[in-house]
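>>> my questions concern the predicted model and sequence given below.
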Amino acid sequence: MIRSMTGFASAKGELGAYSWSWELRSVNGKGLDLRLRVPDWLEGLEAALRGTLGKAIARGNVTLSLRLARSEEGGALTLNHSAMAVALDAVAEVEEAARTRGVTLAPSRAADLLALRGMMEAGAGTDDGAALVAKLKSEFDPLVRAFLDMRETEGAALAEILEGQIGQIEALSTQAATLAEARKEQMAETLRSNLARVLDNADGADPERVAQELALIAVKSDVTEEIDRLAAHVKAARDLLQKGSPVGRKLDFLMQEFNREANTLCSKSQNAELTAVGLELKTVIDQMREQVQNVE
């Protein structure tokens, strides 16, 4: 199944004195970029969430936000005395090293120390924190599933659009093949006429050499290979859609190949109708490429 890189999911929960809200969203991206905003005092939570997202999502700029609140009934923050002792020892060591080198430091403030990670404990103890992390982890899987469901729903609509555009490219390629076949006799007649005109107006011209040059021109204007490759690309694009995500990068590369064949077709056409078909091909390919940018 094709998945879009655009998605959104949210959820709320609570445990004891804590309440929280989740927001998970994503937009287009060349690769996978995970940005998590999670309270850092919840030990092990961010690593677990990042691992789950990394397994579920292959591509996109993904942002996860967890807003956590604690009610007044839950009690106030408490000072982590062990962390305080470590911080004070470190401050004393730095200040002593500065004095020996004649460096004057700004006075340390209690507020600066209290702002350090781990200095204040949010909760009655380790058990509360562990239970909270376990609860948050258990709620995360349903959030990710809802997020993926939205990406798959949008992906289904996107696949339908892409199928239609592939059909347009196929129809235009068939039309180009018909026009290329029809112009063969016209081109042959033009080459014979040009050969006769050159021979009539050139003294001592080598007829074989002139014929070789005109044949080379005919080869250079032959678009059979371009039309054949367009047909092969159409099949490859359909196979990728059937395979399902993650195929966005492969489809993006295929769009470059489509565009290359359409450009060559226009440059070699030497026919107004065939050129018009080539230009229409380029338009559809460009539209399809814009859609492909959102495929995971």
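Received, thanks. Nothing here was measured: the structure is a model prediction, and the numbers come from that model. Numbers count the residues shown, from 1 in each chain.

>>> could you use CA atoms for every contact and neighbour count after this?
Noted.

>>> so how far is Gly44 from Arg50?
In this view, Arg50 and Gly44 are 10 Å apart by CA to CA, to the nearest Å.

>>> one more to weigh against that first structure:
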Amino acid sequence: MVRSMTGFGRGEAEGEAGKITVEVKAVNHRFSEVVFRMPRQFSALEDPARKLILSRVTRGRLEVYVVWEPSAEARAAKVDKDLALAYYNALRQLAEEIGSNPEISLDTLARLPEVISVTEGDVTDEQIWAMLEPALDQAMTQLVAMREKEGAALAVDLAERLDRIDSFRTAAAARAPEVVEEYRQRLIRRLEELLPPTNPVDPQRLAQEVALFADRADITEEVQRLGSHIAQFRQALQTDEAVGRKLDFLVQEMGREINTIGSKANDALLAAAVVAAKSELEKIREQVQNLE
């Protein structure tokens, strides 16, 4: 079944280095694009993470958000001694200037900005990947499931609209001979009005003129090609492959055939039907843009 390009997935995993939460958001895009928002320690793992993602999807812009909660073993406290000493000297100088003699404790210094910072300790890429891979895989599983669900709903809507296009094709094929006959009748009436009774309509000349009109208004090829495009579209909706680009191409081709039918037919009824068919086709075009 076809899949949409929008979706969302979330995954979590824990390991020696702590806990990782991954969220993946996918939106429409002409090609495939993966954008990461994750800690700098994960930079070396961006390539395998991208490969994992692209093994599950083929189109769309995917934004990947990774949050890491390091374990106690993966944390390290760092003291900025120079900054602490600078704070200490500045406080003593201030105390002398205002005539105060406060006690400057370690607790006071430790609370000052950036004196003590908590950093991630020595964590290997293997430890990080052991958490990132399952979390990312879980997120992608949820995202693909959402894409498939939305794709199934889109396929139903597209199939219904495609039926209306097919009904137009059938009606156009049935109407074409009637258009030629109506032209013949109009031509006879017009000639009878213009020609005197002593000079009746030449049957052979009339047949030639009608034949020329029928040739110009012949939509047989367009109707057949439109039917072929509709059949290919329906077949593509039943596959599990990424068919968004193919369907977009077929929509363009169907639009070309419908326009040609409208321009060739030279008939008010068919012209109205062409307008309705083009309206349905435009809605199909909009929906196809959402498919992977």
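Happy to help now that I have it. Note that the structure is predicted; figures quoted are calculated from it, not measured.

>>> all strands for the stretch 1-150 of the second structure, in order.
Remark: strands assigned in the stretch 1-150 of the second structure by DSSP state E, counting those that start in this stretch are 7-15, 18-27, 32-37, 60-70, 75-79, 116-120.

>>> what residues are up against the counterpart of Ala157 of the first structure in the second structure?
Taking TM-score structural alignment as the criterion, the aligned counterpart of Ala157 of the first structure in the second structure is Ala153. Residues in contact with Ala153 of the second structure, defined by CA atoms under 8 Å, 6 or more residues apart in numbering, are absent; none qualify.

>>> out of the strands of the stretch 1-150 of the second structure, nearest to Leu85 of the second structure?
For Leu85 of the second structure, the closest of these is strand 75-79, at 10.9 Å, according to CA to CA.

>>> buried set for the closest one?
By neighbour count with 16 or more other CA atoms under 10 Å, strand 75-79 of the second structure contains the buried residues Arg75.

>>> quick one, it and strand 18-27 angle?
What separates the directions of strand 75-79 of the second structure and strand 18-27 is an angle of 100 degrees, with axes from the mean of the first three to the mean of the last three CA atoms, to 10 degrees.

>>> quick one: strand 75-79 of the second structure to chain centroid distance?
What separates the centre of strand 75-79 of the second structure from the centre of its chain is 45 Å, taken as CA atoms, centre = their mean, to the nearest Å.

>>> got the angle for it vs strand 60-70?
The directions of strand 75-79 of the second structure and strand 60-70 differ by 70 degrees, with the same axes, to 10 degrees as the criterion.

>>> which helices and strands does strand 75-79 of the second structure pack with?
Counting contacts by 3 or more CA pairs under 8 Å, 6 or more residues apart in numbering; DSSP states H and E, the secondary-structure elements packed against strand 75-79 of the second structure are strand 116-120.

>>> against Ala236 of the first structure, how distant is the alignment partner in the first structure of Arg184 of the second structure?
Pairing criterion TM-score structural alignment: the partner of Arg184 of the second structure within the first structure is identified as Ala188. Using CA to CA, one obtains 34 Å as the distance from Ala188 of the first structure to Ala236 of the first structure.

>>> ok, Gln186 of the first structure next?
For Gln186 of the first structure, the distance to Ala236 of the first structure equals 33 Å [CA to CA].

>>> these two: which has the busier surroundings?
Comparing Gln186 of the first structure with Ala236 by neighbour count (other CA atoms under 10 Å), the higher total belongs to Ala236, at 15 against 10.

>>> which SSE is that one in?
Element membership for Ala236 of the first structure (DSSP states H and E) is helix 224-243.

>>> where in the second structure does that helix align, residue-wise?
Counting by TM-score structural alignment, helix 224-243 of the first structure corresponds to residues 220-239.

>>> got the buried residues for that stretch?
Judged by neighbour count using 16+ other CA under 10 Å, the buried positions of stretch 220-239 of the second structure are 222-223, 226-227, 229-230, 233-234, 236-237.

>>> before we move on, back to that, okay, the strands of the stretch 1-150 of the second structure in CSV with distance to Leu281 of the second structure next?
Formatted as CSV, the entries for these read as follows, by distance: least, CA to CA, whole Å:
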stretch, distance to Leu281 of the second structure
strand 7-15, 25
strand 18-27, 23
strand 32-37, 26
strand 60-70, 23
strand 75-79, 59
strand 116-120, 56
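
>>> to Ala159 of the second structure, which of the ones you listed lies closest?
Of all the strands of the stretch 1-150 of the second structure, it is strand 7-15 that lies closest to Ala159 of the second structure, at 22.0 Å by CA to CA.

>>> buried sites along the closest one?
By 16+ other CA under 10 Å, the buried positions in strand 7-15 of the second structure come out as 7-14.
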